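*Asks:* pasting the structure only:
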């Protein structure tokens, strides 16, 4: 935020005891992590830091000056020592003699590896010359909202002078690279007493010869800008005042839950996209404001912002005073198509002969008056970070428009950043997406051994997973473990009884808001009971049918609704049982309910095929390890049925199988992965038995 009155002051977190005894590179790492810990100082992945130190040359043993600088693609808040590039300063200075002018600027990046110190494999970033040619030992380059609000104002040079005097200089917009590095070095030579510089539409550079002093200076300059904005904007309405009133929080989520699967289907043509919803105060003030639409149309200013968000968002036609979600949904296809055409026209106007091919023309950011902001990207973390970046842009627009006139980057300059050949090369170096990247899965019975194993298998392949279970404690423990392993972005949970129609419907709404929709349903919730038919109570019979048949129907019905809205296909996997095909003594309620599951799957496979929704079944048998149904009376009942004690039951199951092998939760997970992935894209209505071999359960 640029309103200093709305937030606490920046905290100097430097601890002399922690820093004591650190080497200069270690102090650089310490400083970087401190700066990146506060998003008011710089956004995720944005900005960079450096230091120049004397080190022994590994070949000659002579002391040489080495630049340590954040490597390409890193994040200062989470960077480790191996995240810094190291380069000989004498070689970086020698590059000036090879520079052939602005039209040949990009070739200078190819020379940077030749300046590598000590065979460091970390690639140097495009900002390396900016750090190299500042004649100070420590340099910070940050992207604080308060500074970018100055930098994105029409009269940013005058504002910089007014706020900072001669302490901080100003340079006009120039695409990051070698030329800008020369400009910055020239500025330092001509202004030896300056403490830093504001780069128009870009960010802040500050420097010092001491690591601690450099850190303190960076905080001081940013806080000074925040204080100035606080005084200038106090009492003034943001963005021209309020045009709309936000809906209540529950209603906002309800609208988002309906919009997000529809949008997701429209933008997932090239790859499955994952969504993120944000209705924070900063977002709501913007989407509800009089000036939202004209400001949004101007586009973002800082390159870091629009590389994540595209240059401008799509404003969704929705009136919170007369909410009509059906009308909004009806108008979305035309709005999305118009955005694509506008983006393609922008590409055609600005492209060069050697520009990379047109990328995904869909919007990343969707602004909904009265509701909030929706973002879509190739994975959940990127969707969330894109939202964070657009909030940065909102803060910049708020500050700049309050004290001056906000300006985005000129269209051609924005294009030259977005379709920069160096940026394209970075994209091409990224690893290939995993098999389930962009896919969203719901796993019922997710806290049990089979459910959690399936969830982990999907997460390993890049999916987002919501786990549903009725056991709150077990669910929390499972989610905690998976989140620790795969990160909190990709794991969600819902306490859900599959027989409760309202709870099932709400779970899908929550999943739509969390991730954007659903691609995979694993219906796995289960119970087991055992009794001779004459001892089978109506309550036992109904309980089995309610959970194992009705429950599977309810979660499948809601999955079909969302999948049809998305119109990008889907996969439903029923975890049934060998007992659905092969009768078992003293288990008529359980076996009948499992047989009902299998036939329901066949029916759904018929109905879903025209929409690309595949429905298949995994039939386990005797999965004792980690399974909750074996922890209660069922274990005693089955042991009694077969005349075994508890310890002998698993061995009995192993010996009765044709392959004489135990069946584990991981084995079921492998089959569930196959049926959810594109490996089985031509299979529906099928059954995979994972039972180590049982002739009675052969499907033919």
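*Replies:* In hand now; what should we look at? The structure presented is a predicted model; accordingly, all values stated were derived computationally and were not measured. Residues are numbered from 1 along each chain as shown.
*Asks:* CA atoms for contacts and neighbours, from now on please.
*Replies:* Noted.
*Asks:* for the stretch 501-650 of the chain, which segments count as strands?
*Replies:* In the stretch 501-650 of the chain, the strands defined using DSSP state E, counting those that start in this stretch lie at 520-523, 570-575, 613-620.
*Asks:* which one of these lies closest to residue 192?
*Replies:* Of all the strands of the stretch 501-650 of the chain, strand 520-523 sits nearest to residue 192, with 61.2 Å by CA to CA.
*Asks:* put this next to the previous one:
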């Protein structure tokens, strides 16, 4: 019945409006609530309820199922049994005993703030402008100067039941107030109606924005430094692609040591980032770290910053990155040990000492996570942090919460429990794949399967339109992107690999699938026919594998290269000289590269399909008609003809090739390289010897 309640419906609509504007709150940040009454289906009497955004989720996309529904009388009765701040965590479990009905989201730590404040509607948000006031050294004075008596300052307190009690008491003591600034954290606003609450939230945010704009000093980050000025756009992107594999290896050390795989990356050279990094004060501010819990839970307490000019020689950058990484890891370990010892008791094990955000002056920001969305959001949160620092430094001095408070939140038992509830990752999670010729046929089937198994996929094809269409079908930009490539063109191949690296942070898996065929006899095959097929498949596979191997070696994570060769690489058939010869070339590239790249943990394997008629771009482009003529069958029956000549009497489809690729690159064949897997339903003449 809740979804028919006017207060409930107004809450969802208000949440979506507020969350749709990044000036109001960051992704998945903040929560909103409403109070109202419904008939209890058991007693038939009215009962007062609290609807509040549950744990996780995002205001901008919040749906009814993302709200927790609690009995207000039972929730407020918890005040009488609250054991104090030293046992805060117990209160979240107690919220479960206040739930009303079935379904709905799990209550979050902020539930008390919404339930205890005496207002029908409450918003808790994380706007950059509000956090700028909240993290200014003189934030309390600024709050009074900006808002008078209408907004009240609340000193920093870790989110929880006591913070709810604090805000409830402040509202009661300040009946004229419409909200408060939470030190080091964000804002909370309230209202008698949903409209009034939303109006108050927006007023607090816009007032802060206006005040900062009018009163902030012109260069809040200090003067610009010439050696940190941004490179020209083209050079900047090229440098980013050059650095990305190296930096992904840095961010992935702990993940790999635990038996996992590398992190997925995100790159941005947004003006906000470049301006911050060009400033004199960015080293000091970066070292202070972020403040809002939503920020540092996704970015770690501080980033790693490269302190070299953007155009420094690559070997010098490699050496310096190694030094900075070692120092960062030591510093983070010391932070963990220092605070774990200071607080005593048992804490979750240190989760990893690698940075999640790496800043490169003149180039941009690299951020990392368990998938593309997490990596992208980490970057977005650091942009939020830059905006916060700009506002705080513009008015005062940026003063984030103490590191001890950051530690208590980062290693909070509730955060650890949330991590433990995360679903088990899919087999190819965090892996980044580039598939050539992937807009149709075998390539598209492979790309689709890899994405379904958790990989990020780059669809590379001669047609950018078809590549982008295929990527859109497979998933959004956090799953798949389309790029244009002519695999016979060395520069085009490098551009495609660079695009893959910039899209997802690196490269783990390459499938050389691009191909074409001209069915002609020896005497009818021209030099142009020969060159075309060898350029696309033999030369193209070589170029793609070489560019990909450079990335994989720089990452130090290992990887997979798979060739879609053909049973024709070992089977001699008529009128097929150029195609079969180039497939034999590809087949031997597999063996050669397996022998060469094994020391880097890179596996190289091949798949040898029989003719794949249905769904094949090659067969649809005239190859099918020519092969049908060779065998004296109707073109529409070619697949059936191929099936009947196999031992299993089965037609080979694109999906069967995709299955073989997954088997080779998945978790079960970690010790296999140099292998060719036949996917031909059994062609005795093509048996490998």
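*Replies:* It's in. Just so it is clear, the structure is predicted and the values come from calculations on it, not from any experiment.
*Asks:* now tabulate the strands of the stretch 501-650 of the first structure in CSV and tack on mean neighbour count and distance to residue 293 of the first structure.
*Replies:* Below are these laid out as CSV (neighbours: other CA atoms under 10 Å; distance: least, CA to CA, whole Å):
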stretch, mean neighbour count, distance to residue 293 of the first structure
strand 520-523, 28, 36
strand 570-575, 28, 36
strand 613-620, 26, 38
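*Asks:* the first structure: which residue goes with residue 384 of the second structure?
*Replies:* Matched by TM-score structural alignment, residue 384 of the second structure corresponds to residue 392 in the first structure.
*Asks:* next one: residue 288 of the second structure
*Replies:* Match for residue 288 of the second structure (TM-score structural alignment): residue 298.
*Asks:* near that match, how many other residues are there?
*Replies:* 18 (other CA atoms under 10 Å).
*Asks:* quick one, what contacts it?
*Replies:* By CA atoms under 8 Å, 6 or more residues apart in numbering, the contact list for residue 298 of the first structure reads 312, 407-408.
*Asks:* closest one to residue 58 of the first structure out of these, please.
*Replies:* Nearest member of these to residue 58 of the first structure, counting by CA to CA, is residue 408, at 47.0 Å.
*Asks:* and the strand or helix carrying residue 469 of the second structure, what does it pack against?
*Replies:* Residue 469 of the second structure is part of helix 464-474 when elements are defined by DSSP states H and E. With contacts defined as 3 or more CA pairs under 8 Å, 6 or more residues apart in numbering; DSSP states H and E, helix 464-474 of the second structure has these neighbours: helix 441-452, strand 456-461, strand 480-484.
*Asks:* which one of these lies closest to residue 347 of the second structure?
*Replies:* strand 456-461 (33.8 Å).
*Asks:* the closest one aligns to what range in the first structure?
*Replies:* Using TM-score structural alignment, strand 456-461 of the second structure pairs with 464-469 in the first structure.
*Asks:* other residues contacting that stretch?
*Replies:* Contacts for stretch 464-469 of the first structure (CA under 8 Å, 6+ apart): 380, 438-447, 455, 458-459, 475, 479, 490-497, 511, 515, 525.
*Asks:* try it again with 6 Å
*Replies:* 440-446, 490-496 (CA atoms under 6 Å, 6 or more residues apart in numbering).
*Asks:* mean shift of that stretch relative to the second structure?
*Replies:* With mean CA distance after the TM-score superposition for the first structure, stretch 464-469 of the first structure departs from the second structure by a mean of 0.9 Å once superposed.
*Asks:* helices of the stretch 601-700 of the first structure, start to end?
*Replies:* Along the stretch 601-700 of the first structure, counting by DSSP state H, counting those that start in this stretch, helices occupy 633-641, 646-656, 665-676.
*Asks:* how about those, which one is nearest residue 348 of the first structure?
*Replies:* helix 665-676 (38.8 Å).
*Asks:* how far off centre is the closest one?
*Replies:* How far helix 665-676 of the first structure lies from its chain's middle: 25 Å, per CA atoms, centre = their mean, to the nearest Å.
*Asks:* repeat that for stretch 614-623 of the second structure.
*Replies:* 36 Å.
*Asks:* against the first structure, where does it fall?
*Replies:* The aligned range for stretch 614-623 of the second structure is 625-634, by TM-score structural alignment.
*Asks:* same deal with stretch 490-500 of the second structure?
*Replies:* Going by TM-score structural alignment: stretch 490-500 of the second structure matches residues 501-511.
*Asks:* average offset of that stretch relative to the second structure?
*Replies:* Superposing on the second structure and averaging over aligned pairs (mean CA distance after the TM-score superposition for the first structure), stretch 501-511 of the first structure comes out at 1.3 Å.
*Asks:* could you pull out the buried residues of that stretch?
*Replies:* By neighbour count with 16 or more other CA atoms under 10 Å, stretch 501-511 of the first structure contains the buried residues 501, 503-511.
*Asks:* next one: stretch 359-374 of the first structure
*Replies:* 361-374.
*Asks:* farthest-separated two in these?
*Replies:* Counting by CA to CA, the most remote pair of those is 361 and 370, 26.0 Å apart.
*Asks:* can you classify the alignment partner in the second structure of residue 342 of the first structure by secondary structure?
*Replies:* Alignment note (TM-score structural alignment): residue 342 of the first structure maps to residue 331 of the second structure. Using DSSP: H, G, I helix; E, B strand; the rest coil as the criterion, the local structure at residue 331 of the second structure reads helix.
*Asks:* ok, now how distant is residue 331 of the second structure from residue 338 of the second structure?
*Replies:* 10 Å (CA to CA, to the nearest Å).
*Asks:* wasn't residue 36 of the second structure part of a strand?
*Replies:* Yes: the assignment for residue 36 of the second structure is a strand, going by three-state DSSP.
*Asks:* ok, now which ones touch it?
*Replies:* Residues counted as contacts of residue 36 of the second structure (CA under 6 Å, 6+ apart) are 48-49.
*Asks:* which residue in the first structure aligns with it?
*Replies:* Using TM-score structural alignment, residue 36 of the second structure sits opposite residue 53 in the first structure.
*Asks:* can you check residue 534 of the second structure too?
*Replies:* Using TM-score structural alignment, residue 534 of the second structure lines up with residue 545 in the first structure.
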